[in-house]
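> How does the following fold in three dimensions:
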Amino acid sequence: MAWIFLLVAAFFEVLFAMGMKYAEGFTRPWPSLLVVVAAVAGIWFLTLSMRVLPVSIAYPIWTAIGTLGTVLLGFLLLGEALTPSKLVSVGLIIVGVAGLR
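Coordinates of the predicted model:
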């Protein structure tokens, strides 16, 4: 169950990051509310996962999934470039988290 909580937490982490773009500096009410709710939910589910998982595993995986998801959605939804250096960096994140596991 801890891994499911961690995946849900990571989903909210991506939602939080993407929501910040759409909130435009907290000038748009609904996206701003989404940012706050996603941040609280993400941290709450992360905390639930840490009842079982060590912090040295749960937190890096949470941030890595959040980073990877944000890079992917930035590309798909916002038209951000996937440069070779960005792709190498994403690969290094994956290797780094796999090394922790």
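> alpha carbons only for contacts and neighbour counts from here, please
Will do.
> Which stretches in this protein count as helices?
Assigned by DSSP state H, the chain shows helices spanning 2-23, 29-49, 55-78, 84-100.
> Before we compare anything, build this one as well:
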Amino acid sequence: MAWIYLFVASVFEIAWTFSLRFMDVSELKKVQWRAAFNHWSPWAIVGPFAGYIVFGLGNIYFFSLAMKEIPASTALAVWMGTALIGVKLAEMIFLKAPFEWQQFFFMGLILVGIVGLKKMA
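Model prediction:
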């Protein structure tokens, strides 16, 4: 179950990273909170900030559950490697970021390391 928690924590980390990308603190300061409940437009500004909080808390919660059964160094390496690969894949799929074949090679090396660490734990 700890490995599932670690995977869920990685998914939350990926979502948290993209909430940071789309968050604009200067625009958040300008939101008229009384009018926010009458119109949908402020929620496009508030949404990434809310995601930042929710995804960050979810990430910490599930990562802490995973670390109760997985050694900290292994959990951290797998969590970060999975999140890095997830962020890169999400950028390529959803944001149409360019990619190079060398990136796939090195992401494959990260995956090999993750599998190796999982087998040793």
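> Need the TM-score between these chains.
Superposed pair, TM-score by TM-score structural alignment, normalised by the length of structure 1: 0.86. Supporting alignment: 101 aligned residues with a C-alpha RMSD of 1.7 Å.
> one step back: now, of the helices of structure 1, which is deepest in the fold?
Highest mean neighbour count of those: helix 2-23, a mean of 21 (counted as mean count of other C-alpha atoms under 10 Å).
> now the angle between helix 29-49 and that one, please.
If you take axes from the mean of the first three to the mean of the last three C-alpha atoms, to 10 degrees, helix 2-23 of structure 1 sits at 160 degrees to helix 29-49.
> which one in structure 1 is furthest away from the centre?
What lies farthest from the middle of structure 1 is residue 27; by C-alpha atoms, centre = their mean that is 22.4 Å.
> how near is that one to residue 38 of structure 1?
17 Å (C-alpha to C-alpha, to the nearest Å).
> Kindly report the same for residue 67 of structure 1.
Relative to residue 38 of structure 1, and taking C-alpha to C-alpha, residue 67 of structure 1 is found at 15 Å.
> One more: residue 59 of structure 1?
Per C-alpha to C-alpha, residue 59 of structure 1 is found 16 Å from residue 38 of structure 1.
> go on, residue 28 of structure 1?
The value you get for residue 28 of structure 1 to residue 38 of structure 1, if C-alpha to C-alpha is used, is 16 Å.
> From what I see, residue 11 of structure 2 and residue 83 are in contact.
Yes: assessed by C-alpha atoms under 8 Å, residue 11 of structure 2 is found in contact with residue 83 at 6.9 Å.
> residues in structure 2 aligned with stretch 65-80 of structure 1?
Stretch 65-80 of structure 1 corresponds to residues 82-97 in structure 2, going by TM-score structural alignment.
> One more: stretch 89-99 of structure 1?
With TM-score structural alignment as the criterion, stretch 89-99 of structure 1 aligns to 106-116.
> mean per-residue distance, that stretch to structure 1?
Average distance between stretch 106-116 of structure 2 and its aligned residues in structure 1, after superposition and using mean C-alpha distance after the TM-score superposition for structure 1, equals 2.0 Å.
> Which residues are in contact with the residue most central in space within structure 1?
Taking C-alpha atoms, centre = their mean, the centroid of structure 1 lies closest to residue 66, which sits 1.7 Å from it. Listed by C-alpha atoms under 8 Å, 6 or more residues apart in numbering, the contact set of residue 66 of structure 1 reads 10, 11, 13, 14, 17.
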